[in-house]
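A.B. asks: using only what follows, build the 3D model:
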Amino acid sequence: MPGFSLSAVVLAMALTACAARPGPETLDPIPSSLKDAKSITILAATDRAPAQVTPPVYGVDRGILSYEAITMLEKAPNGGPYPSVHSPDTDPSGDFVATERRALDETAFARHVASMQKKGGETIVIFVHGYNYSYQEAVFRLAQLSAEAGQTIIPVLFSWPSQASVAGYVADRDSTTFARDDLARLLVMLGRSRPGGRIAVVGHSMGAWLVMEALRQLRLEGENEVIAHLQVGLAAPDIDIDVFRKQAAAVGRLSSPLTVLVSADDRALAISSRLAGGRPRLGSMSVDDPRILDIVRSDGMRFIDITTMPASDGFNHDRFIAFAARYSDAARDGGLPDGIRQAGVYLLDTTGRVLSAPFTGAARIVAGSQ
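C.D. replies: The predicted structure is shown next:
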């Protein structure tokens, strides 16, 4: 449709006009006098180039793969107790303060992972953000998810050079292609440094396409041992359904079923579909679509419809946050049994409650605790 691209951008701007976005200053380390505050260390790998701003932060341009460790303290609201679950409709940078940033080389990065493992980290969780994300937004989002998962995970951010702009969709798509080799390199490095350990990879939106491309590349390169230890979750994947079927065929079945979170009323993916000439996006398809059922049967995957979960971004595109938070809260209360790993198609009821036990394993991948 002529002119649809412009109207889509206008709609996107209207939907996001009131959303607060953390600036570079939110990652400027400041001394903290918070007593007994919860400390979180985010390990970040990025192929963004440093931005020419003060304080320094990784920006929107493409660069070489770099690493850093960011120490953050979680702020208890008004001197009260720490929240067991953070609200998905608030800017997560308001809940945390950065107290230290340290640049690392690849060897030091691997040592940090090993050190966090010795301190109780059971699972490495790699978060790959989606379209229209700044570096600092991705850092704080992972801090939020990490705080809810507790001390059982080693949170790792892979941040590719998104333009952090609603008008940057095409540039972002190109940047995911640029970042494919670097994500594959990170997966190999972590897989070889921790043979037999659990590594979960969570890709959101356009980041899900990047995850699938990195897995495809690893399979074609014969890195089967690395893939064998991965647990993969795709949240609201912005992937053409036919492209996904090709990717899935190349990757093959995973040891733990690949989990896909879908939402039929995802407005961001509806826009993406229109921009793609009406081609359906994986993350907005109905779980009873014959193509989805065929993928589940042939590739042993797990599709979960989370349409009933709350969203906060106006696009209904970030429901994975509420889904992960619901699991984390219930797990602390002993409300869900241990993981069940079978493939299949699953639904939530109208209150957002889990209808069947197989949701447990899927939620744990997204929440980063399996």
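A.B. asks: CA atoms for contacts and neighbours, from now on please.
C.D. replies: Fine.
A.B. asks: confirm Val232 sits in a helix?
C.D. replies: No - per DSSP: H, G, I helix; E, B strand; the rest coil, Val232 lies outside any helix segment and is strand.
A.B. asks: any idea how far His204 is from it?
C.D. replies: Here Val232 is placed at a distance of 11 Å from His204 (CA to CA, to the nearest Å).
A.B. asks: next, the buried residues of the longest helix that the chain contains.
C.D. replies: Looking across the chain with DSSP state H, the single longest helix is helix 169-193. Going by neighbour count (16 or more other CA atoms under 10 Å), the buried part of helix 169-193 is 169, 172-173, 175-176, 178-184, 186-191.
A.B. asks: give me the number of residues near the closest residue to Ser193 other than its chain neighbours?
C.D. replies: In this structure, Ser193 finds its nearest non-sequential neighbour in Ala110, 7.0 Å apart by CA to CA, 6 or more residues apart in numbering. Counted with other CA atoms under 10 Å, residues neighbouring Ala110 total 16.
A.B. asks: from what I see, Ala110 and Arg194 are in contact.
C.D. replies: No - look at Ala110 against Arg194 with CA atoms under 8 Å: they stay out of range, at 9.3 Å.
A.B. asks: ok so, going back, tell me who's in contact with the residue nearest to Ser193.
C.D. replies: Ala110 is in contact with 189-190, 193, counting by CA atoms under 8 Å, 6 or more residues apart in numbering.
A.B. asks: please generate a structure for the following sequence too, so the two can be compared:
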Amino acid sequence: MLALTSLLAGPLAACAPRPGPEVLTTVPGVPGAKVVTVEVATTRQREAPDSNVFTARRARETGYAAFRVSLPPNHQPGRIEWPTGTPDPATSFAILDQSVQTRQAFLRATANARGPVTVFVHGYNYNFQESLFRLAQLAADANVGGVPVLFAWPSEAKLEGYAADRESVAYSRDALVELLTELAREPGTGKITVLGHSMGGWLVAEAVRQLRLMGRNAVIARLDVVLAAPDIDVDVFRAQLAVIGRLSPPLTLLVSRDDVALSLSGRISGDRPRVGALDVDDPRVQEAAAKAGVQVVDISSLKASDGFNHDRFTELAALYPRLESGAHERGRDVRQAGAFIFNAVGTTVSAPFGVVGRAIAGE
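C.D. replies: So this is what the prediction gives:
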């Protein structure tokens, strides 16, 4: 942990201060802004019962909320325009409205939309507002409609909180299992995509594994599972897959062999390689992916914004509208097991928010 902190502290020291709860202040909207309503299920504890300020403490029961998030008219795809001072919807992300939800109200909101549902499970070192605005960015850039659902677990949002975060994702596993079960049982709910990033990928894989062990196969059949830069030990993932089995569509891994954050994670875990840093050129990876029925897509060609090549998946949502249009023109939408490299001129593959990229098998 000390090694991770010392290696990352320098680059992060130059970053802007992290957003606090003040960015959740409700403000009036402006013309030309795009608005996304995000439904929230969280194992974070509220600061107060009637508050949507969420802490890093662990709640005994899942809490629910809803936010109408405004993106500025000059929004750049793939970015979050953070407010400085009071949020100004003309120039930054802003909250137009918010509510404390009951479980029943949350389920009604997801079912009544009668469209696809995307459940985003964030990774290590995220505070609540960062995960909320990230999902709003992904949903707005992908522009596919439906209901974006944030599953927010109580990350410490500190570099030195890696071990505590691992315990918090384990603490939140049952809550995610029940959330997915409830969403799948609602007759009005459409396709359910579950996108887990980084440590959130471990949480998603564990939740699906637990669903299989509980015999909830009908729930799993409703899911489209995508793990972006998953911070999972390779051997642990192999054991998870042995229980999960093949999924339809195939479970998708979005990987980058030069992911610095996962390299550091593997180092502090006893030099254990992470799934999110797999090398798709390795014949053993290609063979294992085909055998396990997993789709592995190398997205190293995409731009990263975090300095550690760990958030490339955020660019996929921005590419979605153009890629989907191209897929329809070619009449192809390949979703198959194996190892692929993301390329703008190949065969279409599916991933978060539907079609997210093009890949050339075996390259």
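A.B. asks: aligned counterpart of Leu43 of the first structure in the second structure, please.
C.D. replies: Applying TM-score structural alignment, one finds that Leu43 of the first structure aligns to Glu39 in the second structure.
A.B. asks: hang on, its match packs against Leu150?
C.D. replies: Yes - under the criterion of CA under 8 Å, Glu39 of the second structure makes contact with Leu150 at 6.3 Å.
A.B. asks: neighbour-wise, which of the two wins?
C.D. replies: A direct count of neighbours by other CA under 10 Å for Glu39 of the second structure and Leu150 places Leu150 higher, at 27 against 24.
A.B. asks: trace that one over to the first structure, please.
C.D. replies: Match for Leu150 of the second structure (TM-score structural alignment): Leu157.
A.B. asks: contact partners for that match?
C.D. replies: Applying CA under 8 Å, 6+ apart to Leu157 of the first structure gives the contacts 42-46, 126-128, 138-139, 142.
A.B. asks: now, the residues you listed that are in strands?
C.D. replies: When the contacts of Leu157 of the first structure are checked against strands (DSSP state E), the matches are 42-46, 126-128.
A.B. asks: quick one: residues contacting the aligned residue in the first structure for Thr347 of the second structure.
C.D. replies: Under the alignment (TM-score structural alignment), Thr347 of the second structure pairs with Ala357 of the first structure. Applying CA under 8 Å, 6+ apart to Ala357 of the first structure gives the contacts 336-337, 340.
A.B. asks: which of those residues map to contacts in the second structure?
C.D. replies: Retained contacts for these in the second structure, judged by both residues aligned by TM-score structural alignment, their matches' CA atoms under 8 Å, are Ile340.
A.B. asks: just name the closest of the contacts of Ala357 of the first structure to Phe320 of the first structure, please.
C.D. replies: Nearest to Phe320 of the first structure out of those is Leu336 (CA to CA; 17.8 Å).
A.B. asks: that closest one contacts Phe359, correct?
C.D. replies: No - contact criterion CA under 8 Å: Leu336 of the first structure and Phe359 do not qualify, at 9.4 Å.
A.B. asks: more neighbours, those two?
C.D. replies: Neighbour totals were compared for Leu336 of the first structure and Phe359, and Phe359 leads with 26 against 17 (other CA under 10 Å).
A.B. asks: now the contacts of Leu157 of the first structure as a markdown table including distance to Ala8 of the first structure?
C.D. replies: Listed next are these as a markdown table, based on distance: CA to CA, whole Å:
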| residue | distance to Ala8 of the first structure |
| --- | --- |
| Ile42 | 34 |
| Leu43 | 35 |
| Ala44 | 32 |
| Ala45 | 32 |
| Thr46 | 29 |
| Ile126 | 31 |
| Phe127 | 27 |
| Val128 | 24 |
| Ala138 | 24 |
| Val139 | 28 |
| Leu142 | 28 |
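A.B. asks: can you give me the helices for the stretch 251-370 of the first structure?
C.D. replies: With helices called from DSSP state H, counting those that start in this stretch, the stretch 251-370 of the first structure shows them at 267-275, 290-299, 319-332, 359-367.
A.B. asks: any idea which of those is most buried?
C.D. replies: helix 359-367 (a mean of 26; mean count of other CA atoms under 10 Å).
A.B. asks: tell me, stretch 310-319 of the first structure lands on which residues of the second structure?
C.D. replies: Using TM-score structural alignment, stretch 310-319 of the first structure pairs with 303-312 in the second structure.
A.B. asks: need the distance between the two termini of the matching stretch.
C.D. replies: Stretch 303-312 of the second structure: ends 6 Å apart by CA to CA.
A.B. asks: list the buried ones in that stretch?
C.D. replies: Result for stretch 303-312 of the second structure [16+ other CA under 10 Å]: buried residues 303-304, 308-312.
A.B. asks: pick the one among these closest to Glu22 of the second structure.
C.D. replies: Using CA to CA, the shortest approach to Glu22 of the second structure within these belongs to Asp311, at 24.4 Å.
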